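[1] Pasting a predicted model and its sequence here:
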Amino acid sequence: MSAIADLSAAMAHCPLVAILRGVRPEEVEAVGEQLVEAGFSMIEVPLNSPDPYESIGRLARRFGPQVLIGAGTVLTRRQVAHVHEAGGRLIVSPNVDTDVIAASVEAGMVSLPGFFTASEAFAALDAGATGLKLFPAEGVGPSYIKALRAVLPIDTPLLAVGGVAVDNISDWFAAGADGAGLGSALYRPGRSAGDVGAIARAFVAASREARGLVVETTPQA
């Protein structure tokens, strides 16, 4: 399956990326299980987390290939190679580094570089990025995505990262975002797997409602 097909399938299932910054290998599978049960199909472990490649490997062995597992805060070609060796298929960066994008493309991995301007967005796409993440999105707000949508290729997967919450996710989708990355609003060090699962379910329900999908409810006894 190609990187574009990988991302499209994951986004169709659930257009939310769980960002597990600070997660430890000994807890990552329990957290991942809660996320997958809630409906998530994309999980990233930022490389400034403790022993990130071990966590990525554990997630990939446990949940791949049905879940798109990978790394965030990827800054070099060497890091791309290490993620690939660990079994990751997703490369997320905070910036537009064409070398990192090229390495991801060469490895057949999904590339989601972070951008902030239209010039950066087009540079990333020209370098072969699979999709784009607006970061930090809270610095501009949903109206910025609406303006970008007027010039970006219509089929470009666009995710908002930074400042997305359960109570405002509908604003981002309404403005033209295809998905969102969720960091400390979803997971932070010390938060239990059960608590992460409860928050994850709230985000999945809110995203489905924002996209006009039927939200499943528990029948009354």
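    Done, it's in.

[2] Going by C-alpha atoms from here, please, whenever you check contacts or count neighbours.
    Fine.

[3] so residue 21 touches residue 51, yeah?
    No - using CA atoms under 8 Å, residue 21 is not in contact with residue 51, being 11.4 Å away.

[4] could you pull out the strands for the chain?
    Applying DSSP state E to the chain gives strands spanning 16-19, 42-46, 68-72, 90-92, 110-112, 114-115, 132-134, 158-161, 179-182.

[5] Rebuild those strands as a markdown table, extending it with mean neighbour count and distance to residue 145.
    Formatted as a markdown table, the strands of the chain follow (neighbours: other CA atoms under 10 Å; distance: least, CA to CA, whole Å):
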| stretch | mean neighbour count | distance to residue 145 |
| --- | --- | --- |
| strand 16-19 | 24 | 17 |
| strand 42-46 | 27 | 22 |
| strand 68-72 | 28 | 22 |
| strand 90-92 | 29 | 19 |
| strand 110-112 | 28 | 16 |
| strand 114-115 | 24 | 12 |
| strand 132-134 | 27 | 8 |
| strand 158-161 | 25 | 8 |
| strand 179-182 | 24 | 12 |
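
[6] So which of the ones you listed is nearest residue 82?
    The closest of the strands of the chain to residue 82 is strand 68-72. By CA to CA, the value is 9.9 Å.

[7] Which secondary structure elements does the closest one sit against?
    Packing contacts for strand 68-72, counted by 3 or more CA pairs under 8 Å, 6 or more residues apart in numbering; DSSP states H and E, involve helix 3-13, strand 42-46, helix 52-63, strand 90-92.

[8] This structure: helices as residue ranges?
    All helices of the chain, identified by DSSP state H, fall at 3-13, 25-38, 52-63, 77-86, 98-106, 118-126, 142-149, 169-175, 193-210.

[9] which strands and helices sit next to the first one?
    When you say that, I think you mean helix 3-13. strand 68-72, strand 110-112.

[10] dropping in the other structure now:
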Amino acid sequence: MNQPLSPPLPFRLPLIAILRGITPNDAVAHVAALVEEGYDGIEIPLNSPQWERSIGDCVRAFGSRALIGGGTVLTPDDVVGLRRVGARFIVTPNTHPAVIQRAVDLGLQVVAGFATASEAFTALDAGAHMLKLFPATTYGAGHVRALRSVLPKATPLFVVGGITPDNLPQYLDAGAHGAGIGGELYRPGQSVEATRANAIAFRQALQEHAA
């Protein structure tokens, strides 16, 4: 059962590619493969080596074709650093209002991490544009369905953590608008070809669900 109406998203493809642990020497090549496969939301978490260089390089190479952002954003200073290297969005693991508000003030899109309805509304009150249920598979699709009954319909909800091409459809059926895909997409040291193959599998699962 597909979602009849979806809120506007900043990403044409509602799959945020998470490249946790990627190094500057690998970032551009892997992001190139993702962009070629239609991905336009790329997240490089800030606990990755030399994330400033990786994000900056990818913004310069692909900033006209994709939104490059930072994940695991914990402090307002992190936000400032991301803005400095050209990031377009942040992804947080929590609902820290000061972080969300700083990002909004600097013109960045915010995907705020949450688990409960109370946390979701805290993030929205602080100005978050999108929500990220994490870890999604710990809570399950039923939790997404229950949250959707109380959250504003115009709020995009992404699921992150344990999402695979096989289980993605059940979360979309429950009311998620997209997903952040990490370990099932990219692991440090893997080949560009592996990243491309995984990206294709997720994109096909999304397209088949929408058909």
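    All right, it came through fine. Computed from a predicted structure; not experimentally measured.

[11] Neighbour count: residue 21 and residue 51 of the first structure, which is higher?
    residue 21 (22 against 14; other CA atoms under 10 Å).

[12] hang on, the earlier thing: okay, the helices and strands packed on strand 68-72 of the first structure, which one's buried deepest?
    strand 90-92 (a mean of 29; mean count of other CA atoms under 10 Å).

[13] Can you report how many residues neighbour residue 196 of the second structure?
    20.

[14] Now it: closest residue in space, sequence neighbours ignored.
    Excluding the flanking residues, the one nearest residue 196 of the second structure by CA to CA, 6 or more residues apart in numbering is residue 33, at 5.8 Å.

[15] Verify the contact between the one you found and residue 192 for me.
    Yes - counting by CA under 8 Å, residue 33 of the second structure touches residue 192, with 7.0 Å between them.

[16] List the residues that contact residue 177 of the first structure.
    Contact analysis of residue 177 of the first structure by CA atoms under 8 Å, 6 or more residues apart in numbering lists 145, 158, 159, 160.

[17] run the last query once more with 10 Å
    15, 133-134, 142, 145-146, 148-149, 157-160, 169-171 (CA atoms under 10 Å, 6 or more residues apart in numbering).

[18] just residue 139 of the second structure next, same as before
    Counted by CA under 10 Å, 6+ apart, residue 139 of the second structure has contacts 115, 116, 133.

[19] any idea how far the last one is from residue 84 of the second structure?
    Just to be clear, that refers to residue 133 of the second structure. 27 Å (CA to CA, to the nearest Å).

[20] and residue 73 of the first structure, which of the helices and strands packed on strand 68-72 of the first structure is closest to it?
    Nearest of these (CA to CA): strand 42-46, 5.2 Å.

[21] how big is the offset of the closest one relative to the second structure?
    Superposed on the second structure, strand 42-46 of the first structure shows a mean distance of 0.5 Å to its aligned residues (mean CA distance after the TM-score superposition for the first structure).

[22] Off-centre distance for that strand?
    Relative to its chain's centre, strand 42-46 of the first structure lies at 7 Å (CA atoms, centre = their mean, to the nearest Å).

[23] just checking, what packs against it?
    If you count contacts as 3 or more CA pairs under 10 Å, 6 or more residues apart in numbering; DSSP states H and E, strand 42-46 of the first structure packs onto helix 3-13, strand 16-19, helix 25-38, helix 52-63, strand 68-72, strand 90-92, strand 179-182.

[24] Swap in 7 Å and give it another go.
    The helices and strands touching strand 42-46 of the first structure, judged by 3 or more CA pairs under 7 Å, 6 or more residues apart in numbering; DSSP states H and E, are strand 16-19, helix 52-63, strand 68-72.

[25] Could you list the residues in contact with the first one?
    This points to strand 16-19 of the first structure. Contacts to strand 16-19 of the first structure, defined as CA atoms under 7 Å, 6 or more residues apart in numbering, come from residues 40, 42, 43, 44, 45, 179, 180, 181, 182, 183.

[26] and the residues you listed, which two are the farthest apart?
    45 and 179 (17.8 Å).

[27] ok so, going back, and among the helices of the first structure, the most buried is which?
    Of the helices of the first structure, helix 52-63 is the most buried (mean count of other CA under 10 Å), at a mean of 22.

[28] helices or strands up against that one?
    Using 3+ CA pairs under 7 Å, 6+ apart, helix 52-63 of the first structure sits against helix 25-38, strand 42-46, strand 68-72, helix 77-86.

[29] would you list these in TSV and tack on distance to residue 102 of the first structure?
    Shown next, in TSV, are those (distance: least, CA to CA, whole Å):
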stretch	distance to residue 102 of the first structure
helix 25-38	28
strand 42-46	19
strand 68-72	16
helix 77-86	9
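
[30] Of all those, which one is nearest residue 165 of the first structure?
    helix 25-38 (16.3 Å).

[31] What angle do helix 52-63 and that closest one make with each other?
    For helix 25-38 of the first structure against helix 52-63, the angle by axes from the mean of the first three to the mean of the last three CA atoms, to 10 degrees is 40 degrees.

[32] Next, find the distance separating the closest residue in space to residue 94 of the first structure that isn't next to it in sequence from residue 130 of the first structure.
    Nearest residue to residue 94 of the first structure, sequence neighbours excluded (CA to CA, 6+ apart): residue 114, at 4.5 Å. For residue 114 of the first structure, the distance to residue 130 of the first structure (CA to CA) stands at 12 Å.

[33] next one: residue 43 of the first structure
    From residue 43 of the first structure to residue 130 of the first structure the distance is 16 Å (CA to CA).
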